[in-house]
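[1] okay, here's the prediction I keep looking at, along with the sequence it came from:
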Amino acid sequence: MRSPFTLSVHLLRGVALCIATLAACGQQAAAWTQEVYVWQRLQTAPAVAEALRRSAPLVDAFHVLAAEVAWPAGPAGAGQWAPVAVDYARLAETSKPVGLVLRVGAFSGKMQRDDATARLLAARARSLLATARAVGLEPAELQIDFDCAESRLAGYREWLEALRGALDSDARHAPAEPGTGMRRVPLVFTALPAWLRHEEEFAELARVSDGFVLQVHSLDKPSSPDALPELCDPSKVAGHVARAGKIAAAAGRTFRVALPTYGYLLAFDAQGKFFALAAEGDRPSWPAGTQVRVTGADPEQMSDVARSLANNAPPSCTGVVWFRLPVTGDRLNWSPPTFAAVLAGRSPRRGLEAVARWPEADGGSGNDGLAEIILLNTGERAELLPRAVRVTLSGNPATPDSLTIAGADGLGGYRWEAQAGEVSGVLSGWRLPPEASLEPGRQRKLGWLRFSSAPHGRHNSLSHEQDPNTRPLLKLYIVDAP
């Protein structure tokens, strides 16, 4: 039998939970937000500036990588800070809220509120805020990105308490703007789904912060080239979010969900053993015989996940944060049209087609028998290059039986493979890297054919303005294999 004291405690806990839930519901009344991480280390580059300008009307906030520390000398070291060039002035011009992210590398030492490492992190956090404010940018939040081991969440709470104390101290001593009172920067941390198993420790983390971002994307070590892991398993997201929602409500906090836009190149040796990955920049020079595979966030799946969260997330979940901002030239990330479509709440439109172009048909030189085979992407997402494109005559009755192909070749990783006894063949992508793709709105020449004479029925199908009563000479089929 429960004692009156036990019943009173449970009653008080129930009342507290109801109050926290109501508070979270009130915060949920605000519009659902879609925000994005800016993770480039050279944010002053023109491509990043253009990406910020292009994305500003579409997103609700930017969260920029502002500093990153590693511990190559071990936990007793002072930390090694990676250079990050943040364009605070450009960010201020977007007129969007801007959060600053402090990335903390793996740490094996003691984690205490008043130790040297905590003081180091607090000092850098203050410096980041001061740098942003110096150019007129008031940070919307400070976010700590630290992949803490599950067994050390209590120590991580000590660090967050130290950071919270340092930020509050600065706010108390900073001159406030008229009518605004004390300036206080919210402190937020990124959280991993595995942490949710430790409800008490995780709830304490939430309470000493102002909220968290639940990161539901990560890469498990692949077992073989034929069994690639998913960056984000859509079937697990709802469960993670529901569990986080209960803890957040009990702690009186809100959270957002981080969803991926990026991909990886995965490298396997000749025996199929995984040994390396690449996420950004140029493709590494891996040894001969390396098997390369690509894994990444599928836009259709992530669009479905985002829509489901917007409609069904618990009241304490207030939005999503996309990782990472699409920048022109970032081959392992979504293209800007893909990102825009997903932000609009729909799956990106697809449109990959092969067409024939006759460059000599419009008054050019020669015998007008040259045909170029062009691949077009008229959709809104990047498409992997096809392994093959089959080229055949359409059967135009005006085409003479004597018509032959005088020459043909493939370009850029494709080769021409003639079909015996037929005026046709296949452009085979025999030397294409697995990640080779065509961005939306772009075109690529795959190869060419030259006929023995100027054939009838030729026209520039690339223009899409041919006479509908004219049957084109060539039929082109995108196929998976020759």
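    Sure, I can see it. Just so it is clear, the structure is predicted and the values come from calculations on it, not from any experiment.
[2] okay, CA-based contacts and neighbour counts for the rest of this
    Will do.
[3] quick one: the helices in the stretch 151-300 of the chain, in order.
    In the stretch 151-300 of the chain, the helices defined using DSSP state H, counting those that start in this stretch lie at 153-173, 199-208, 234-251, 299-312.
[4] format those as a markdown table; extra columns: distance to residue 432.
    Shown next, in a markdown table, are the helices of the stretch 151-300 of the chain (distance: least, CA to CA, whole Å):
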| stretch | distance to residue 432 |
| --- | --- |
| helix 153-173 | 46 |
| helix 199-208 | 47 |
| helix 234-251 | 30 |
| helix 299-312 | 23 |
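[5] of all the ones you listed, which one is nearest residue 31?
    helix 299-312 (9.9 Å; CA to CA).
[6] burial of residue 14, as a residue count?
    13 (other CA atoms under 10 Å).
[7] so it, which state does it fall into?
    helix (DSSP: H, G, I helix; E, B strand; the rest coil).
[8] dump the helices of the stretch 151-300 of the chain to CSV, plus mean neighbour count and distance to residue 217.
    Listed next are the helices of the stretch 151-300 of the chain as CSV, based on neighbours: other CA atoms under 10 Å; distance: least, CA to CA, whole Å:
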stretch, mean neighbour count, distance to residue 217
helix 153-173, 19, 20
helix 199-208, 19, 19
helix 234-251, 19, 9
helix 299-312, 17, 11
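[9] how about these, which one is nearest residue 125?
    Taking CA to CA, helix 153-173 is the member of these nearest to residue 125, at 7.7 Å.
[10] start to end distance for stretch 310-330?
    From its first residue to its last, stretch 310-330 covers 28 Å (CA to CA, to the nearest Å).
[11] what does stretch 30-40 give?
    Stretch 30-40 has its terminal residues 30 Å apart, counting by CA to CA.
[12] also this one, for the comparison:
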Amino acid sequence: MVFLTRRILLLTSLALFSGCERQDAPPLDQQLYVWQRQWTSDHDVALRDSRTDFSALRVLALQAFPQAGWSRARIDPALLKRDGRPLIAVIRLDGQLKSLDQDEVTTQIQQVISDWQALGLSLCGVEIDHDAGNARLPAYREFLQQLRARLPASLPLSITALPAWLDSRELPALLSTVDSSVLQVHAVSDPRRGLFDPVQARQWANAWSRITSKPFYLALPAYGVALLPGDGGAPIVESEVRLEREGKRQELLADPQQLSQLSAKLRADPPAHLAGLIWFRLPLANDRRAWSLTTLRAVVRGDALSSRLALKLSAQEGLYDIGISNEGNLDSAWPERVTLAVRGCEGADALAGYALQQGPDLLTFTRLHDGRIAAGGQRAMGWARCAHIDQGGSNVYP
């Protein structure tokens, strides 16, 4: 009887202890920014292929600029209705605006809400993207307080936030006015230092978690930019739209390997109140400065990343089309050099981006400038009219 009593007490203690053990943290939510001002048919495929990995869409809806005024993004409501994921309308108020006209901005936002609802879109929130300097945070807080009071109480309000705000005493009061915040940890310093620093991003996230008591997200980069020489010394940033400007472009690209490692660490040990990650931006098929969706999905899933470049030949009556394919899940730079073992070649040529050297038994394609092959994509390099090309004796040099 004593043994049975002790056994019951032991089992009860184990049950109580196990009930107090820390459970695995829920997986971090993964969302997407849809940041194109003009929607195209490419959005249909991109939205469809992103559905399984991203829970919500934060869609650029409206922008205000100092000289240009207000501009609506030309969304495709039919695609968004069919997609069915929660929608957050993002209102971009340029940081160079001298002040925020409370009534005008509120009226514009209310009109967006009304118009989207009339189109049958179910809004789940509004996000204000305003790069206010620290000196203007008190005025920004008052603006957000009044905006919150004039928006539907059922509609969550969030803001995009800057790491520089960590130095301001106004930050706790500012964050108290909204339901959540999105800490942008990319493209927030001198672009010559790069788009993103994973160590600094983690430090900022930890610091943010100690200040806010509300959910926050990290905005992470899945894109690149180019730097062009500026007139005053500071570089000009070229992003989605090509600028008609002379000068050598310095390409900067967020490193998928770095972001994959940071994502894994955040999933394993998230800072307090971190609700998820939001990736900038939804990649379209023709977006030359965004990761491919294949690479972005692999990073989000925590898959091992690799590029697998392979030579692709297609022949018809001795005329070979020569190309390279990327059979991995990681976007790759164009190969630096490709050599083909050949026999009996009458002629050959390279396409734009490569130069050709032709010998009696070897064709050598050499890269002239940088470019990328998307994961799952391919690129034509040239052609050759030969009696035979030995694919087994040919080589691709990354």
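    Looks like it arrived, so ask away. Just so it is clear, the structure is predicted and the values come from calculations on it, not from any experiment.
[13] let me know which of the helices of the stretch 151-300 of the first structure is the nearest to residue 87 of the first structure.
    helix 153-173 (22.6 Å).
[14] helices or strands next to the closest one in the packing?
    helix 116-134, helix 199-208 (3 or more CA pairs under 8 Å, 6 or more residues apart in numbering; DSSP states H and E).
[15] as CSV, these with distance to residue 411 of the first structure would be great.
    Shown next, in CSV, are these (distance: least, CA to CA, whole Å):
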stretch, distance to residue 411 of the first structure
helix 116-134, 49
helix 199-208, 56
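[16] of those, which is nearest residue 405 of the first structure?
    helix 116-134 (65.0 Å).
[17] buried residues in the closest one?
    For helix 116-134 of the first structure, a neighbour-count test (16 or more other CA atoms under 10 Å) marks 117-119, 121-122, 125, 128-129, 132 as buried.
[18] do stretch 135-144 of the first structure as well
    137-144.
[19] looking at those, which is nearest residue 293 of the first structure?
    Looking across these and measuring by CA to CA, the closest to residue 293 of the first structure is residue 144, at 31.7 Å.
[20] how about the counterpart of that closest one in the second structure, secondary structure?
    Counting by TM-score structural alignment, residue 144 of the first structure corresponds to residue 128 in the second structure. Three-state call for residue 128 of the second structure (three-state DSSP): strand.
[21] dump the residue contacts of residue 128 of the second structure.
    90-93, 157-160 (CA atoms under 8 Å, 6 or more residues apart in numbering).
[22] just the ones of these in strands?
    90-93, 157-160 (DSSP state E).
[23] farthest-apart pair in those, please.
    Applying CA to CA across those, the maximum distance is between 93 and 157, 14.8 Å.
[24] can you pull up the most central residue in the first structure?
    residue 261 (2.0 Å; CA atoms, centre = their mean).
[25] map residue 119 of the second structure across to the first structure for me.
    Looking across to the first structure (by TM-score structural alignment), residue 119 of the second structure lines up with residue 135.
[26] got a list of what the residue nearest to its match when sequence neighbours are not counted touches?
    Excluding the flanking residues, the one nearest residue 135 of the first structure by CA to CA, 6 or more residues apart in numbering is residue 89, at 6.2 Å. Shown in contact with residue 89 of the first structure (CA under 8 Å, 6+ apart): 135-137.
[27] residue 89 of the first structure: what secondary structure?
    helix.
[28] how close does it sit to residue 131 of the first structure?
    Taken as CA to CA, the span from residue 89 of the first structure to residue 131 of the first structure is 11 Å.
[29] kindly report the same for residue 69 of the first structure.
    17 Å.
[30] max-length strand in the second structure?
    Secondary structure assigned by DSSP E gives strand 378-397 as the longest strand of the second structure.
[31] name the residues that touch it?
    By CA under 8 Å, 6+ apart, strand 378-397 of the second structure touches 309-311, 318-326, 335-354, 365, 373.
[32] on that earlier part again, figure out which of the helices and strands packed on helix 153-173 of the first structure is closest to residue 39 of the first structure.
    Counting by CA to CA, and looking across all of these, nearest comes helix 116-134 at 15.7 Å.
[33] elements contacting the closest one?
    helix 153-173.
[34] the helix it packs on vs helix 116-134, what angle?
    Per axes from the mean of the first three to the mean of the last three CA atoms, to 10 degrees, the angle that helix 153-173 of the first structure makes with helix 116-134 is 40 degrees.
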